[in-house]
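Undergrad: this one's sequence-less:
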């Protein structure tokens, strides 16, 4: 099963060790269920650094881009719970991207996830899309891998929410996001160097910096389905 829906929210942040246990308790038992109760939210997944770092990667899969500005979501963003109000200031170096799903091949979940943040050189958008589409199709069938997905940030126009203000203001955003899922960490990690060291990739991105990290699945929750 590929990524669910046509839109996604992809987020990265760091959490100091002293807050980690309470954060995971809150995120698993209050925040995920709250988000999965919003119409249009289909699945949430939380990932931790596979190399023992302080970073988290969280992704929400949405039925449609319009969910990003839906009344149900905006109501929650502007009415954080007391526990959310306590924990959100501890999200350091937040990057929050509201995205359209351009490509999704294979399975959307596995033990490991490589996430890359990229920016195309002006005029190279179509070429970069074609390169990553072909890479995703090939990667999804490799031993050790299960799927690959391309997201592009398209931030909707809206006022800063109460949750953003708690975190200190406007969140930063990635540009293009490429995710490779797999059950073998060596296979997932190999894609990192393969992409970043590609002459084609350097031609498509120019001098724009790229960022990558490998994460391990910590928790996932899907929306309740009507019976």
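TA: Everything's here; your move. Small disclaimer: the values here were computed from a predicted structure and weren't measured.

Undergrad: only C-alpha atoms for contact and neighbour calcs from this point on.
TA: Will do.

Undergrad: Wasn't residue 84 part of a helix?
TA: Yes. Under DSSP: H, G, I helix; E, B strand; the rest coil, residue 84 falls within a helix.

Undergrad: gap between it and residue 181?
TA: To residue 181, residue 84 is 29 Å away according to CA to CA, to the nearest Å.

Undergrad: who's more crowded, these two?
TA: Taking other CA atoms under 10 Å, residue 84 and residue 181 do not tie; residue 181 has more neighbours (29 against 17).

Undergrad: what's the spacing between the more buried one and residue 216?
TA: Noted for residue 181: a distance of 10 Å to residue 216, by CA to CA.

Undergrad: got any residues that touch both of these two?
TA: Residues touching both residue 181 and residue 216 (CA atoms under 8 Å, 6 or more residues apart in numbering): 111-113.

Undergrad: For those, which single residue is the most surrounded?
TA: Within the shared contacts of residue 181 and residue 216, residue 113 tops the neighbour count with 32 neighbours, counted by other CA under 10 Å.

Undergrad: Would you agree that residue is in contact with residue 184?
TA: No. Counting by CA atoms under 8 Å, residue 113 does not reach residue 184; the two are 10.0 Å apart.

Undergrad: Do a quick rundown of the helices in the chain.
TA: 17-26, 32-36, 71-77, 82-87, 125-139, 162-166, 185-196, 199-205 (DSSP state H).

Undergrad: Return the set of buried residues in the third one.
TA: So that's helix 71-77. Going by neighbour count (16 or more other CA atoms under 10 Å), the buried part of helix 71-77 is 73-74, 76-77.

Undergrad: want to compare, so here's the second one:
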């Protein structure tokens, strides 16, 4: 089964060690359930990095019918009025990054316990060709490897992302450029790590060098759907 739509919210979060226990309880007992039942949302998953040098420790994805659902007025109102528990936990975030993306290539098949996340900023002149290569060759071949289960390409929608920032009263960062994220699902850490490495090689051949890539392997923690 493919993803539950063509929209995806992705968050990268960290808190201080003394706040992690409550952070995980809040995420598992309130936050994901609250989001899954919002208009347009269908499934949410969260992960923890297994790489000790990961840029951000926790990753979460929220699948929506379309990316525009992430600028829905009801959702915007919820962002502006968080629960008391959400306000308490979110005030302790030491790192937070939020992407609202369109899924432009979906070669997924369910989901598994391990996830490779590759973030990069492609040159606009490379986008069409690279998107085609990912759809026709790269993601099908990586997903067909033993213990791999598929992958997708998510392209950040800056306009929708900025709508969320405005709803939370946060400033709009200057000089924004489109960011892409490739997600690779696998049954084992080794399979995902190998797939990440092969993806890095392919992107390098396409003109995106390793210093321009942010790659992390994550382990599944909790999810819910409706």
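TA: Done, it's in. Model, not experiment: these values are computed from the prediction.

Undergrad: Can you give me the TM-score here?
TA: Remark: TM-score between the superposed chains equals 0.88 [TM-score structural alignment, normalised by the length of structure 2]; 219 aligned residues with a CA RMSD of 2.3 Å.

Undergrad: sorry, back to before: dump the helices of structure 1 to a markdown table, plus distance to residue 5 of structure 1.
TA: Below are those laid out as a markdown table (distance: least, CA to CA, whole Å):
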| stretch | distance to residue 5 of structure 1 |
| --- | --- |
| helix 17-26 | 26 |
| helix 32-36 | 14 |
| helix 71-77 | 16 |
| helix 82-87 | 26 |
| helix 125-139 | 18 |
| helix 162-166 | 24 |
| helix 185-196 | 24 |
| helix 199-205 | 27 |
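
Undergrad: which residues does the residue nearest the centre of structure 2 contact?
TA: For structure 2, the residue sitting closest to the mean C-alpha position, by CA atoms, centre = their mean, is residue 10 at 3.5 Å. Shown in contact with residue 10 of structure 2 (CA under 8 Å, 6+ apart): 59-62, 98-101.

Undergrad: wait, which of the residues you listed is closest to residue 133 of structure 2?
TA: Residue 133 of structure 2 lies nearest to residue 101 out of the contacts of residue 10 of structure 2, by CA to CA, at 19.3 Å.

Undergrad: Distance of the closest residue to the closest one other than its chain neighbours relative to residue 20 of structure 2?
TA: Residue nearest to residue 101 of structure 2 in three dimensions, not counting chain neighbours: residue 156, with 4.0 Å by CA to CA, 6 or more residues apart in numbering. Distance from residue 156 of structure 2 to residue 20 of structure 2, counting by CA to CA: 28 Å.

Undergrad: Could you do residue 170 of structure 2 as well?
TA: Per CA to CA, residue 170 of structure 2 is found 24 Å from residue 20 of structure 2.

Undergrad: what about the strands in structure 2?
TA: Assigned by DSSP state E, structure 2 shows strands spanning 7-15, 41-49, 58-64, 93-108, 114-120, 148-156, 180-186, 214-225.

Undergrad: what does the last one correspond to over in structure 1?
TA: Taking TM-score structural alignment as the measure, structure 1 aligns residues 211-222 with strand 214-225 of structure 2.

Undergrad: so residue 206 of structure 2 touches residue 130, yeah?
TA: Yes. The criterion here is CA under 8 Å, and residue 206 of structure 2 meets it with residue 130 at 7.3 Å.

Undergrad: out of those two, which sits in the more crowded spot?
TA: When neighbours are counted by other CA under 10 Å, residue 206 of structure 2 and residue 130 differ, and residue 130 comes out ahead with 18 against 14.

Undergrad: hang on, isn't the more buried one packed against residue 204?
TA: No. Using CA under 8 Å, residue 130 of structure 2 is not in contact with residue 204; the gap is 11.3 Å.

Undergrad: now for residue 57 of structure 2: what does it line up with in structure 1?
TA: Under the alignment (TM-score structural alignment), residue 57 of structure 2 pairs with residue 55 in structure 1.

Undergrad: Burial check on the residue nearest to residue 32 of structure 2 when sequence neighbours are not counted, number of neighbours?
TA: Of all residues not flanking residue 32 of structure 2 in the chain, residue 44 sits nearest, at 6.4 Å (CA to CA, 6+ apart). By the criterion of other CA under 10 Å, residue 44 of structure 2 has 24 neighbours.

Undergrad: how close does residue 44 of structure 2 sit to residue 218 of structure 2?
TA: From residue 44 of structure 2 to residue 218 of structure 2 the distance is 15 Å (CA to CA).

Undergrad: ditto for residue 62 of structure 2
TA: As judged by CA to CA, residue 62 of structure 2 and residue 218 of structure 2 stand 16 Å apart.

Undergrad: and if you look at residue 16 of structure 2?
TA: When distance is defined by CA to CA, residue 16 of structure 2 is 19 Å away from residue 218 of structure 2.
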